[in-house]
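Sequence first, predicted coordinates after that:
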Amino acid sequence: MALTTGSGTGAAPTRAGHAALAILAVAQFLIALDYSIVYVAMPSIGAELRLTESTVQWVISGYAVFFAGFLIVGGRAADRLGARRLFVGGLLVFGVAALAGGLAQEPTTLLLARAAQGIGAAVLQPAVLALLNTMFAAGPERNRALAVWGTTGASGLAAGVVLGGLLTTFSWRWVFLINLPLAAVCALAAPLLVIAGSAPRKTVPLNVLSAVLCTGTVLALAIALTSAASGGWASTTTLTGLGASLVLLVAFTVRERGSAGPLVDPVLRRTRSLVVGCGAAALYMASVGNEFFLVTLLLQQLRGLTPLQAGIGFLPLALAITAGNMVAGRLVNAFGSRRVLAVAFGIDAAGLLLLALLLHGDSYLADLLPGLIISGLGHGLTFTTMFIAGTRDIADRNQGVGSALMTTAQYISGALGVAVLVLVLGPAPDAGRFMWAVLLTALFAAAGVVLAWFGPRRSPAGDPKGV
């Protein structure tokens, strides 16, 4: 695989291309690992730090809220200041915050560390995607690179669910401390191995007011949705957050329309493939993306498995996701991203439907495993393909914020989905409640089929089969 710069000015040796891709893939592994490794450690964290059930969820939600809130700003900063610079900075923030979380002796320190980790990841994720999309030429080359990126991320999910259960048997603190060596290796290697990508646009300053309004909008909405999952839709925090997010959104829109240097380039709003990509990301998270949340509860609360047993129970799902990611790039090259994305969402829907219909049984192998494997394959296909399709038409100068818009849509949808699923499950979910919750995720996957198939029909460069 040759490595090219975003401007097409030259190519680096194949070995250098592989080394750079490896660093970016390890960084994605780190983000995915942190997402899944904490789930099975939650009961142990809550017990040692004496957290209430409504507070312990913020170990995950605090990370997710700040991650979603700072993504667009992180993406624009990567475009303005240089993606490689932000890549290293994001890794440093993420690593230091992980260390603080692992050493935390009381809840406040842990929750602040998780918020800082979210901010670090919000800078890191769009920087990774911006580097991938500017270093590798659009078409088969970039598709292969994104497939490697997605596969490594899925491997992180697989490693996280197993390592989370294993490390928690010693101490939950290791689920945070394990991030340190990976972050250190990537931060040290990036300046040597990763090409900077498109040149920083120092002549155009970051729109600070738009950045504050945008971050405030997403933060308020994310907090409101997270509060809805624990305190209900009528709670003061939920209603206040929804109201604040609406006011801030109006202010952000007015500011963007009147600004000479908007945070979100107007051309992105007119890029139909990106708009469809954001919709696909939202439906992906509302369907198979929230499967981890449901399966965690299903295995530990309904089936009564230990953290280690639950981690092992997750493994086939995570391995199937990895397999789906591995073949996504080749399928897109052969059939086009529109067709592959529609089929991927169809596989998601079929797997989730099968899981919903069989989960009443007592056998893991007969009743849960088939649905987990099928939905996992679709999950991997969907994740890689939606980023190939959504970022294909974005110019190098906007790759950071374009990728961030897709990821923001993904995580806001995840927060909304969890809030709705908690409502469906109720305070004491039984098998029937779980069935309806999983059926709802299957419905979102079916909506993804429609969106993918009836999205942009024109053929952008590098995708002769159409998006």
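Great, that's in hand.

rest of the way, CA atoms for contacts and neighbours
OK.

Specify the local secondary structure of residue 294.
What DSSP: H, G, I helix; E, B strand; the rest coil gives for residue 294 is helix.

Who are the contact partners of it?
For residue 294, the contact set (Cα atoms under 8 Å, 6 or more residues apart in numbering) comprises 434, 438.

Distance check, it against residue 162.
With distances taken as Cα to Cα, to the nearest Å, residue 294 is found 17 Å from residue 162.

same check, this time on residue 440
According to Cα to Cα, residue 440 stands 27 Å off from residue 162.

what's the closest non-adjacent residue to residue 314?
Leaving aside its sequence neighbours, residue 314 sits nearest to residue 161 (Cα to Cα, 6 or more residues apart in numbering; 6.3 Å).

ok, that neighbour - how many residues close by?
Residues near residue 161, counting by other Cα atoms under 10 Å, number 31.

Pretty sure it sits against residue 36.
Yes. The pair residue 161 / residue 36 is scored as a contact, 5.7 Å apart, by Cα atoms under 8 Å.

buried stuff in stretch 51-62?
Within stretch 51-62, the residues that qualify as buried are 51, 56-62, counting by 16 or more other Cα atoms under 10 Å.

quick check, nearest of the residues you listed to residue 370?
Taking Cα to Cα as the measure, residue 370 lies nearest residue 60 of the buried residues of stretch 51-62, at 28.1 Å.

How far off centre is the helix or strand harbouring that closest one?
Secondary-structure assignment from DSSP states H and E places residue 60 in helix 58-81. Helix 58-81 has its C-alpha centroid displaced from the chain centroid by 11 Å (Cα atoms, centre = their mean, to the nearest Å).

Packing partners of that helix?
helix 83-103, helix 107-135, helix 208-231, helix 399-425 (3 or more Cα pairs under 8 Å, 6 or more residues apart in numbering; DSSP states H and E).

Tell me which of these sits most buried.
With neighbours defined as mean count of other Cα atoms under 10 Å, those peak in mean count at helix 107-135, which reaches a mean of 26.

That helix to helix 83-103, inter-axis angle?
On the basis of axes from the mean of the first three to the mean of the last three Cα atoms, to 10 degrees, helix 107-135 is oriented at 160 degrees to helix 83-103.

Helix 107-135 - contacts with which helices or strands?
strand 3-4, helix 14-37, helix 58-81, helix 83-103, helix 140-168, helix 399-425.

Can you name the next helix or strand after the last one?
It stands for helix 399-425. Counting by DSSP H and E, the next helix or strand C-terminal to helix 399-425 is helix 431-453.

which outside residues touch that next one?
276, 279-280, 283-284, 286-288, 290-291, 294, 298, 302, 338-339, 341-346, 348-350, 352-353, 355-357, 359-360, 421, 424-426.

one more structure, for comparison:
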Amino acid sequence: MTSTQPLPAPAQAAPPQHLTGRLKVVLAVLLVAQFMLAVDFSILNVALPDIGDSLGFSLANLQWIATAFALCAAGFTLFFGRIGDLIGRRRIFLGSIALLGVASLVGGLAPNPEILIIARVAQGLATAAATPAGLALLTTSFPEGPLRQKALGLNGALMSAGFTAGAVLGGVLTDVLSWRWAFFINVPVALAVLLVAPAVIAESRPADRPKVDLPGALTVTLALLGIVYGLTQAGEHGWTHPLAMAGLLGGAVLLALFHLVERRAVQPLVPLDVLRKRTVAWGNVLGLLAFVTETSLVYLLTLYMQKTLGFSALAAGLAFGVLGLGTVAGGLLASRMIARTSTSAVLIGGGLLQAAFTAVLLLLGDTPAAMGLLLPATFLGGVGNMLVIVGFMVTATTGLPDREQGLATGLASMSQQVGITMGTPIMSSIVTAVTGGAVTAAAILDGVTVAIAANTGLVLLGVLIAAVFLRTRRA
């Protein structure tokens, strides 16, 4: 006798609670790619004088090796993040990693300044596309909750460690081999990612594909280019320099225009209701402050170790290995602490830890014995900074559907890259104002001390924002 009762609907597969074999490979591929992208931000800093001597860059044009990369990496991030939502994040990710590999090969073989700058522009565009696409693949591959928090914690740790490792690696490669290997090192890594990623990473895109908001894309990209250009010029020539002021004012005007364009767009590049979400808006402000403070602290301590203590560039770079270990430790701790408390508690606690051990650096003296204070302080400050960075990533990408993860990670990547670009000019201007142009060991120590105090103040501002605007109950 045949039963007439309807069969029960098949149960929807529950999201995995532990890392499966495939998810481990996905995580490894995405983390390796993000680490490589982070290394590129700083790997050429130590090598710039050698590049200038080898290819004949003038002193005035040498800064364009860094500026060309920063302009494209920050200026196009939001645009490519949204494009990934529309045409597929895996497609954007693989294409941009391929572009990065080719650009790195061209940069390493560059026979003249023009080819090198073109390669740096291509590297910047590849970074602008790969960073949000990789983050979006990470957030859509891992369900919201402990697994995603763990993945974002590891991602944040490796990205921050990559920024620090770039300075060390650039110095070692330049001294032992040649500055060209600072480019060549990307090529085998990009090939490995391209060989493994297509087999393990699924495509991620929304079911419907809205039209690209070209007016919004154009205005926001030009606005970010103007702001980043203004910041780089401010770092080189001061905040009152005409080019710095023109870039910053032009960028601000274009951002206001972008807001008007998005209010009237039928399918906006950045839906304003997303920006009105407390977690997205304030989370990205915290991310901006986190990257402004820690990356600029690296600049200040490099200045201190070389100009006050007389360290070589390589020795100063190696000293930041301790900071790198602190960021890795913070990334490993972050997901566990979020699970046991809450994201806001980690943001506040991490910010207080970073502020406390940044303030400790106000006690630095003018003898090498100060390294006994600097090394543990940078380790513990790095732990606190990474707790904030992971908390920011979790906050800024939580509560949004998968179709908007490219936008969310694009905003987060933009905050990161603009923060990296902003920090050094801000702190450099403080040091210059205090020293009045003097370059004696004592003058540099005075300037660095005042800038460290300002850095501590910015960290505490982030703590205040987290406590007031992002306070949540325990999960």
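Sure thing, it's come through. It should be emphasised that the depicted structure is a prediction, and the values quoted were computed from it without experimental measurement.

How much space separates residue 429 of the first structure from residue 393 of the first structure?
44 Å.

ignore the last one, residue 278 of the first structure
In this structure, residue 278 of the first structure lies at 13 Å from residue 393 of the first structure, with Cα to Cα as the measure.

okay, those two: which has more neighbours?
residue 278 (25 against 20).

Residue in the second structure paired with the more buried one?
Alignment note (TM-score structural alignment): residue 278 of the first structure maps to residue 284 of the second structure.

My guess is its match contacts residue 392. True?
Yes. Counting by Cα under 8 Å, residue 392 is a contact partner of residue 284 of the second structure at 6.8 Å.

Could you pull up the residues touching the residue mapped onto residue 406 of the first structure from the second structure?
If you follow residue 406 of the first structure across to the second structure using TM-score structural alignment, you land on residue 412. Applying Cα under 8 Å, 6+ apart, one finds that residue 412 of the second structure lies in contact with 132, 284, 287, 393, 396.

Okay, and which of those map to helices?
Among the contacts of residue 412 of the second structure, the members found in helices (DSSP state H) are 132, 284, 287, 393, 396.

The second one and residue 327 of the second structure, how far apart?
Note on residue 284 of the second structure: its distance to residue 327 of the second structure, by Cα to Cα, is 19 Å.

where's residue 187 of the first structure, which helix or strand?
Applying DSSP H and E as the criterion places residue 187 of the first structure in helix 179-193.

residue range for that helix in the second structure?
Alignment of helix 179-193 of the first structure against the second structure: residues 186-200, by TM-score structural alignment.

Under a three-state scheme, what state does residue 59 of the second structure occupy?
Going by three-state DSSP: residue 59 of the second structure is coil.

quick one: contacts for it?
Counting by Cα under 8 Å, 6+ apart, residue 59 of the second structure touches residue 52.

Tell me the spacing between it and residue 446 of the second structure.
From residue 59 of the second structure to residue 446 of the second structure the distance is 27 Å (Cα to Cα).

Likewise for residue 75 of the second structure?
For residue 75 of the second structure, the distance to residue 446 of the second structure - Cα to Cα - is 34 Å.

One more: residue 168 of the second structure?
Using Cα to Cα, residue 168 of the second structure is found at 26 Å from residue 446 of the second structure.

residue in the first structure matching residue 27 of the second structure?
Correspondence of residue 27 of the second structure to the first structure, assessed by TM-score structural alignment: residue 21.

Apart from its neighbours in sequence, what residue is nearest its match?
Per Cα to Cα, 6+ apart, closest to residue 21 of the first structure is residue 145, 7.2 Å.

residues touching the counterpart of the one you found in the second structure, list them.
Using TM-score structural alignment, the partner of residue 145 of the first structure in the second structure is residue 151. Contact analysis of residue 151 of the second structure by Cα under 8 Å, 6+ apart lists 27, 138, 142.

And for residue 380 of the first structure?
Contact analysis of residue 380 of the first structure by Cα under 8 Å, 6+ apart lists 150-151, 154, 320-326, 328.

which residue is nearest the middle of the second structure?
In the second structure, the centroid-proximal residue (Cα atoms, centre = their mean) is residue 416; its distance is 3.7 Å.

pretty sure it is touching residue 295, no?
No. Assessed by Cα under 8 Å, residue 416 of the second structure is found out of contact with residue 295, at 10.3 Å.

distance of the residue nearest to residue 314 of the first structure from residue 354 of the first structure?
The gap separating residue 161 of the first structure from residue 354 of the first structure is 22 Å, by Cα to Cα.

Please apply the same query to residue 233 of the first structure.
Distance, residue 233 of the first structure to residue 354 of the first structure, using Cα to Cα: 30 Å.

what do you get for residue 417 of the first structure?
From residue 417 of the first structure to residue 354 of the first structure the distance is 20 Å (Cα to Cα).

and residue 173 of the second structure, what pairs with it in the first structure?
If you follow residue 173 of the second structure across to the first structure using TM-score structural alignment, you land on residue 167.

who touches the nearest residue to that match once chain neighbours are set aside in this structure?
Among residues not flanking residue 167 of the first structure along the chain, residue 174 sits closest, at 6.0 Å (Cα to Cα, 6+ apart). Taking Cα under 8 Å, 6+ apart as the criterion, residue 174 of the first structure is in contact with 102, 167-168.

thinking again about what came up before, of residue 75 and residue 446 of the second structure, who's got more company?
Between residue 75 of the second structure and residue 446, residue 75 has the larger neighbour count (other Cα under 10 Å), namely 27 against 17.

Return the residue of the first structure aligned against the more buried one.
Using TM-score structural alignment, residue 75 of the second structure pairs with residue 69 in the first structure.

Isn't that match up against residue 212?
No. The criterion here is Cα under 8 Å, and residue 69 of the first structure misses it with residue 212 at 10.0 Å.
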